[in-house]
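K.L.:
need a structure here:
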Amino acid sequence: MLCMVETAWGVDFDARDRVTKGTLEFGFLTGYWQGNNAFGNEPSANRSAVYFLPQLGLVLTDEISSGWTSGNVEVLIEPLAAHYYQPFSASAFGGSLMVKYNFLNFGRWMPFWDGGAGMLWTDLGPRIPEQSTQFNFVLQTGPGVSYFVTENTAVTLGIRFHHISNAGIGERNIGLNGCLFNVGISFFSP
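P.N.:
Below is the predicted model:
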């Protein structure tokens, strides 16, 4: 068994050989969400949560560009479940459609930038001054990096700017802004 582990870790590997058009990604992220006063209009940054984010992705394009910007485009479906524990206990459930640009010129390392939009239900609203509805929308974007520990498995670390808003469908819509720090694992399949 030790021989197999050494072989898997010792093999020189390039993400561009694995993450190609048509590749499926099955992943799971977990993260810490911390509210912030990014735009100065939030009554409080005292909002904290733990997020759980399964992912299903499909690489849509062949490699684009050359040099350090070479990469491809992936689309992901990302359901979410979250538990808010500051300022009180609350839940959130929903999902987002994400688009990710994978940078493929770094060997086993695959930096990326992702972003997306979706919907969620949370029982934070109407109990907080920022939101008056339980139905909300989510916008998020940020950088990350995946490291391939084997040809088909990568560990991921990322950060996203995360915005929750009811888009004006309720009487209050200051919105919640936060940073979502996340870690996870992904499995890639042809």
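
K.L.:
going forward, measure contacts between C-alpha atoms and count neighbours the same way
P.N.:
Will do.

K.L.:
which residues does residue 16 contact?
P.N.:
Residues near residue 16 by Cα atoms under 8 Å, 6 or more residues apart in numbering: 71, 104-105, 107.

K.L.:
kindly recompute the last result at 6 Å.
P.N.:
residue 104 (Cα atoms under 6 Å, 6 or more residues apart in numbering).

K.L.:
what does residue 70 give?
P.N.:
64, 103-104.

K.L.:
apply 10 Å and report the result again.
P.N.:
16, 63-64, 101-106 (Cα atoms under 10 Å, 6 or more residues apart in numbering).

K.L.:
structure for this one too, so we can compare:
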Amino acid sequence: MIWHFFPIPLQTKFMRARSFLLAIGMALAVGWAANQGLAGVLSSKELLEATAPTDFFQEGSMEAEIHSGVLFELFDHPAFNEAPAIFRFGWMLSTPQGDAFYRGNWEVLLDLYGSGIFHGPGNVVIGPEALIRYNFVQPGWWVVPYLQIGAGIVYTDAWEDHTQRLIGGPVEFTPQASGGLRFMVDPQWSIQLECMYHHISNAGLYSRNVGVNQVGALLGVSYLFR
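P.N.:
Have a look, this model is predicted:
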């Protein structure tokens, strides 16, 4: 197989990236299957009543979220692994319309990212970030998948270690992308499982700028309100 002609480190990189993409795909598939199963066992009246969990996915609704998890450096040059805690505030920009499979709404979120580095140079990464999220909202769905992208500005002390070239200065940028599932406990409370790609670099502001590319998972709790 052509795969065997790649060096072992490169194979590892491909496998990690593939595993991350598969994790997002499987999470979205599980959410779809769970919701399809619910729709299959409910009568029309019960299905109408089951729309309650998505009542707060309306324009003007807000939410508070807290997440925690782990992020692992994808390429190990050197390792840069974190255990983040993320506090988010969200604002629903639209109300779901129509009946297409992609029916949903847009949401903007601001968050405070704080993380401890448990393997790699430095000790902390902290700063504000902004995200745009699309929630896939269907009547009767108790599991709401979502996709989001965003970026932020963070401080890290990793730059003080001059033996590495990943992080060149105290101010870095964090473009990122995530996919997740929101499990509705009731119309306002939910548990969230999220797979994240997280990048850290300084856009050439400093001479050291190899950058960090991480993948990982977050577990969170959300409260929706108006």
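
K.L.:
care to give me the TM-score?
P.N.:
The TM-score (TM-score structural alignment, normalised by the length of the first structure) is 0.86; 175 aligned residues with a Cα RMSD of 1.6 Å.

K.L.:
closest one of the contacts of residue 70 of the first structure to residue 94 of the first structure?
P.N.:
Ranked by distance to residue 94 of the first structure (Cα to Cα), the contacts of residue 70 of the first structure are led by residue 101 at 22.9 Å.

K.L.:
spatially nearest residue to the closest one (excluding sequence neighbours)?
P.N.:
Nearest residue to residue 101 of the first structure, sequence neighbours excluded (Cα to Cα, 6 or more residues apart in numbering): residue 73, at 4.8 Å.

K.L.:
try residue 92 of the first structure
P.N.:
Nearest non-adjacent residue to residue 92 of the first structure (Cα to Cα, 6+ apart): residue 122, at 4.2 Å.

K.L.:
how about the one you found, what's its partner in the second structure?
P.N.:
Under the alignment (TM-score structural alignment), residue 122 of the first structure maps onto residue 156 of the second structure.

K.L.:
its match against residue 113, yeah?
P.N.:
No - taking Cα atoms under 10 Å as the definition, residue 156 of the second structure is not a contact partner of residue 113, at 11.4 Å.

K.L.:
who has more neighbours, those two?
P.N.:
residue 156 (23 against 19; other Cα atoms under 10 Å).

K.L.:
the more buried one: what's it in contact with?
P.N.:
114-117, 121-127, 167-172.

K.L.:
check residue 61 of the first structure too.
P.N.:
20-23, 71-75.

K.L.:
if we use 7 Å, what do you get?
P.N.:
For residue 61 of the first structure, the contacting residues are 21, 72-73, by Cα atoms under 7 Å, 6 or more residues apart in numbering.

K.L.:
same check, this time on residue 173 of the second structure
P.N.:
So residue 173 of the second structure contacts 151-154, 200-202 (Cα under 7 Å, 6+ apart).

K.L.:
that one matches what in the first structure?
P.N.:
Mapped onto the first structure by TM-score structural alignment, residue 173 of the second structure lines up with residue 137.

K.L.:
so what's its match closest to, chain neighbours aside?
P.N.:
Using Cα to Cα, 6+ apart, the nearest residue to residue 137 of the first structure is residue 119, at 4.3 Å.

K.L.:
ditto for residue 141 of the second structure
P.N.:
Per Cα to Cα, 6+ apart, closest to residue 141 of the second structure is residue 35, 5.2 Å.

K.L.:
what's the local residue count around the one you found?
P.N.:
18.

K.L.:
A strand includes it, no?
P.N.:
No - assessed with DSSP: H, G, I helix; E, B strand; the rest coil, residue 35 of the second structure is helix; it does not lie in a strand.

K.L.:
quick one: it and residue 144 touch, right?
P.N.:
No - judged on Cα atoms under 7 Å, residue 35 of the second structure makes no contact with residue 144 at a distance of 8.7 Å.

K.L.:
helices of the first structure, start to end?
P.N.:
Secondary structure of the first structure (DSSP state H): helices at 2-10, 15-18.

K.L.:
I'd like the ones you listed as a markdown table, with distance to residue 147 of the first structure appended.
P.N.:
Formatted as a markdown table, these follow (distance: least, Cα to Cα, whole Å):
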| stretch | distance to residue 147 of the first structure |
| --- | --- |
| helix 2-10 | 12 |
| helix 15-18 | 9 |
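
K.L.:
tell me the most buried of those?
P.N.:
helix 15-18 (a mean of 18; mean count of other Cα atoms under 10 Å).

K.L.:
what touches both of residue 156 and residue 113 of the second structure?
P.N.:
residue 126.

K.L.:
now do the same contact list for the residue positioned nearest the centre of the second structure.
P.N.:
Closest to where the C-alpha atoms of the second structure average out (Cα atoms, centre = their mean) is residue 178, at 3.3 Å. Contacts for residue 178 of the second structure (Cα under 7 Å, 6+ apart) come out as 147-149, 194-197.

K.L.:
which of those residues does the first structure keep?
P.N.:
Checked against the first structure using both residues aligned by TM-score structural alignment, their matches' Cα atoms under 7 Å, those keep these contacts: 147-149, 195-197.

K.L.:
which among the residues you listed gets closest to residue 27 of the second structure?
P.N.:
For these, the nearest to residue 27 of the second structure is residue 195 (8.6 Å; Cα to Cα).

K.L.:
quick one, strands of the second structure?
P.N.:
Assigned by DSSP state E, the strands in the second structure fall at 62-73, 81-92, 104-119, 124-136, 143-156, 171-173, 176-184, 189-200, 212-225.

K.L.:
in JSON lines: those strands, plus distance to residue 21 of the second structure.
P.N.:
JSON lines is the format used below for those (distance: least, Cα to Cα, whole Å):
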{"stretch": "strand 62-73", "distance to residue 21 of the second structure": "15"}
{"stretch": "strand 81-92", "distance to residue 21 of the second structure": "19"}
{"stretch": "strand 104-119", "distance to residue 21 of the second structure": "22"}
{"stretch": "strand 124-136", "distance to residue 21 of the second structure": "18"}
{"stretch": "strand 143-156", "distance to residue 21 of the second structure": "13"}
{"stretch": "strand 171-173", "distance to residue 21 of the second structure": "23"}
{"stretch": "strand 176-184", "distance to residue 21 of the second structure": "10"}
{"stretch": "strand 189-200", "distance to residue 21 of the second structure": "9"}
{"stretch": "strand 212-225", "distance to residue 21 of the second structure": "10"}
